[in-house]
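Peer 1: sequence and predicted model, in that order:
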Amino acid sequence: MEQIDIAIIGAGPAGLTAALYASRARASTVVFERGIPGGQIVTTDRVENYPGFPNGVSGAELGDLMTKQAEEFGAIIRTFADVVAIEPADLDFVVRTGDGDEFLAKAVILATGAVPRKLGVPGEAEYTGRGVSWCATCDGALYRDKTVCVIGGGDAAVEEALFLTKFAKKVHLVHRRDELRATKCIQEKCFANEKVEMQWSRVPTEIRGDGSRVTGVLLKSTKGEPDALLELDGVFIFTGIHPASELIGPLTELDEAGYVRIDHDGRTSWPGLYAAGDVTDSELKQVITAAAKGASAAFEALRYIDSRVCSI
């Protein structure tokens, strides 16, 4: 079993920043990422509010730069490494992957982020990957000169709707209310785009298809108006996220929504176990806040390891 100082689960902005701070302090650091590094930002076409990039930066490029910077200081980033268990072992933790690898870590930082919330309507599961998507950046180019809809009303939904206008001939933006939750500047861009058509006060109740591809979505009015059937080729869902906290749920406290409870420095209720980023509750879910939480968690993990050495 390989012994390391800090195991970081998740390679989004929080995990990569934690890896940067930990490895720069000469702690042996391994980051476990079930997919590719970068987290949710790699699916974002453009990040315009991260300091240091006055002209914006693509999410994929920002994720790549964060990864390279952490690796530059010695962090080991294991991609496609799915952690299936974190188990206490005296003062340490055993981290097990789906491939059967085991690591003994002095501290663990959970930075698994959050995953997109599903609609739970008929047709959603059946047509996932065949017209139903949660990533416009990944799949938008497949809908050139076609009609799609975006479900949601926050920043992510509106930004992705705007991105889809680069390819689709029409983008229906479906929102359950009669006003968007997105920030004002993003709304203004949306309303100025002739390709975007608003579907106010409606919710999807069924995604329809021909057995192989999506052909439409049935919308119910929240104000008692008749149902509407939109004929289209793709459905993109951006209705929120829920925390990926299952790994440490048995070890520490979660709130009612499943977010990991932490103090202001990222400590959980279990000594040596920390959390950062979107797996913790925060009103402002931004790249910069996730990175800041990752830095705090790494700093506290390093202090914890040092305190153990001093107490021997």
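Peer 2: Arrived safely. Numbers count the residues shown, from 1 in each chain.

Peer 1: make it CA atoms for all contacts and neighbour counts henceforth
Peer 2: Will do.

Peer 1: contacting residues around the closest residue to Ile41 other than its chain neighbours?
Peer 2: Once flanking residues are discounted, Ile41 sits nearest to Gly59: 4.7 Å by C-alpha to C-alpha, 6 or more residues apart in numbering. By C-alpha atoms under 8 Å, 6 or more residues apart in numbering, the residues touching Gly59 are 38, 41-47.

Peer 1: of those, which is the nearest to Glu87?
Peer 2: Gly38 (25.8 Å; C-alpha to C-alpha).

Peer 1: what's the neighbour count on that closest one?
Peer 2: Residues near Gly38, counting by other C-alpha atoms under 10 Å, number 25.

Peer 1: the helices in the protein, which residues?
Peer 2: Assigned by DSSP state H, the helices in the chain fall at 13-24, 59-72, 136-139, 155-164, 184-192, 287-311.

Peer 1: what does the fifth one rub up against?
Peer 2: Among residues not part of helix 184-192, those counted as contacts by C-alpha under 8 Å, 6+ apart are 155, 158-159, 161-162, 180, 196.

Peer 1: then this one, side by side with the first:
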Amino acid sequence: MSELYDLLIIGAGPGGLAAGIYGSRSKLKTAVLDKNAEPGGQAATTDEMENYPGFYDGTTGPGIMKKFADHAKSFGTEFFKGTVDEVDFTGPIKKVHTQQGDSYESKVVILSPGATPSKINVKGEEELRGKGVSYCATCDADFFVDLDVCVVGNGDAAIEEAMYLTKFAATVTVIVIHEEGNLDCNKASAEKAMKNPKLKWVWNSTIEEIAGDGLVDKVVLKNINTGELSDYATNGVFIFIGTDPHTDFLKGKVELDEKGYMVTNQMMETNVPGVYGVGDARETYLRQVVTAAADGAVASSAAEKYLLELETLQNDVLDVSNEKPVILAFWAPQVSESIDPIAIVDGVVEEKNDTVGLVKLDTYRAKKTATQYNVTEIPTIVLFKNGKDVARIEGANNITSEAVENLLKDSVKA
């Protein structure tokens, strides 16, 4: 039987590593599983990084990712190599299996599988990546001050990034596969872009090759109407034709949007209790190292509270060997009308001389448990007997001493 972890993180990008730091520091038994020998994800492929807070004089992607990993290890995070091909999130213990034949079990799983920019797959693209070829204007625009660059793509993201690049570059040429004036982006962005004097346009064209001796110095364009090839001098090529989330193994396991990105709430929770999603493979507005790291911190903090809830429920409420009834009281200190009713419950339980258990949960902090037991009104008390939900009283006006007494009497008869 495999070792049981409190927190298993799939993916060692900045989101996964930050989750490892926060998880281990909270004394959770934490492990990170990644397909690569070296941690860091896409961030580790960036030669220079100037926009991570605190590193105004620059750093490297591999360098800062190594510090992330070392930080996590210093708190006790374990690291394993393996490519995940199957997961089972149906039970309270989550199970993860790899192509290499290894299996892992954990109470909580944080998914950080990452995403990669879609490529145009032409000669020179891979060789010159980070040497003039980029997939992130926010990351790399500052390296092209007063230089000439090209943008591939004409959707909302591409035009938005092209506009951003005009703040730095001397000129920005957009390579468009469509006829003149026809863009895939929204109309407002198209109109604004057409008026920008720094933006130039090459229509009916695609890039056949990216070339340069160590650094990009030109692209080879192909006119799709005539087939004619021509050289076009440029110092950089920014490619914005989308990204591909690495979530194939999650299909049918957690909710994904139409593009395959994980759907989460602000606590990074997926639709499956105990499973969280962070980083570039999450449906999000911005995909940067700093945002992925923030995702990981949020997910681990939320997971810690989830595990505490789970432990409290399992030990104090759901233990089938516990013969005495237990009242699970959902309330919230911010909801003033819930305070007096819970005090009434306190009083009734105290009079029972330890023959009745009481567990109080702040509904705002224990949202998962409240949802699990269909709590829609604050306060609500739920009576458990031998680990089973047997009765409840909902609403402040209904929770009286007499009502609670009757609830307990009925449980004795049951």
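Peer 2: Received, thanks. Computed from a predicted structure; not experimentally measured.

Peer 1: nearest to Lys106 of structure 1 among the contacts of Gly59 of structure 1?
Peer 2: Of these, the one sitting nearest to Lys106 of structure 1 (C-alpha to C-alpha) turns out to be Gly38, at 24.6 Å.

Peer 1: quick one, strands of the stretch 151-300 of structure 2?
Peer 2: Along the stretch 151-300 of structure 2, the segments classed as strands by DSSP state E, counting those that start in this stretch run 171-175, 199-202, 205-211, 218-223, 229-233, 236-239, 243-245, 275-277.

Peer 1: for Pro92 of structure 2, which of those strands is the nearest?
Peer 2: It's strand 275-277; of the strands of the stretch 151-300 of structure 2, that one is closest to Pro92 of structure 2 (C-alpha to C-alpha) at 10.4 Å.

Peer 1: residue range for the closest one in structure 1?
Peer 2: The alignment of strand 275-277 of structure 2 onto structure 1 (TM-score structural alignment) covers residues 273-275.

Peer 1: check the mean deviation of that stretch from structure 2.
Peer 2: Compared with structure 2 after fitting, stretch 273-275 of structure 1 has a mean deviation of 0.5 Å; criterion: mean C-alpha distance after the TM-score superposition for structure 1.

Peer 1: for that stretch, buried residues please.
Peer 2: 273-275 (16 or more other C-alpha atoms under 10 Å).

Peer 1: do the same with stretch 78-89 of structure 1
Peer 2: Applying 16+ other C-alpha under 10 Å to stretch 78-89 of structure 1 flags 78, 81-83, 86, 88 as buried.

Peer 1: quick one: the strands in the stretch 301-414 of structure 2?
Peer 2: 326-331, 357-362, 380-385, 388-394.

Peer 1: now mean neighbour count and distance to Glu208 of structure 2 too, for these, in TSV please.
Peer 2: Listed next are these as TSV, based on neighbours: other C-alpha atoms under 10 Å; distance: least, C-alpha to C-alpha, whole Å:
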stretch	mean neighbour count	distance to Glu208 of structure 2
strand 326-331	25	63
strand 357-362	17	60
strand 380-385	23	65
strand 388-394	16	65
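
Peer 1: right, and those strands - which one's nearest Val152 of structure 2?
Peer 2: Once the strands of the stretch 301-414 of structure 2 are compared by C-alpha to C-alpha, strand 357-362 is nearest, at 51.0 Å.
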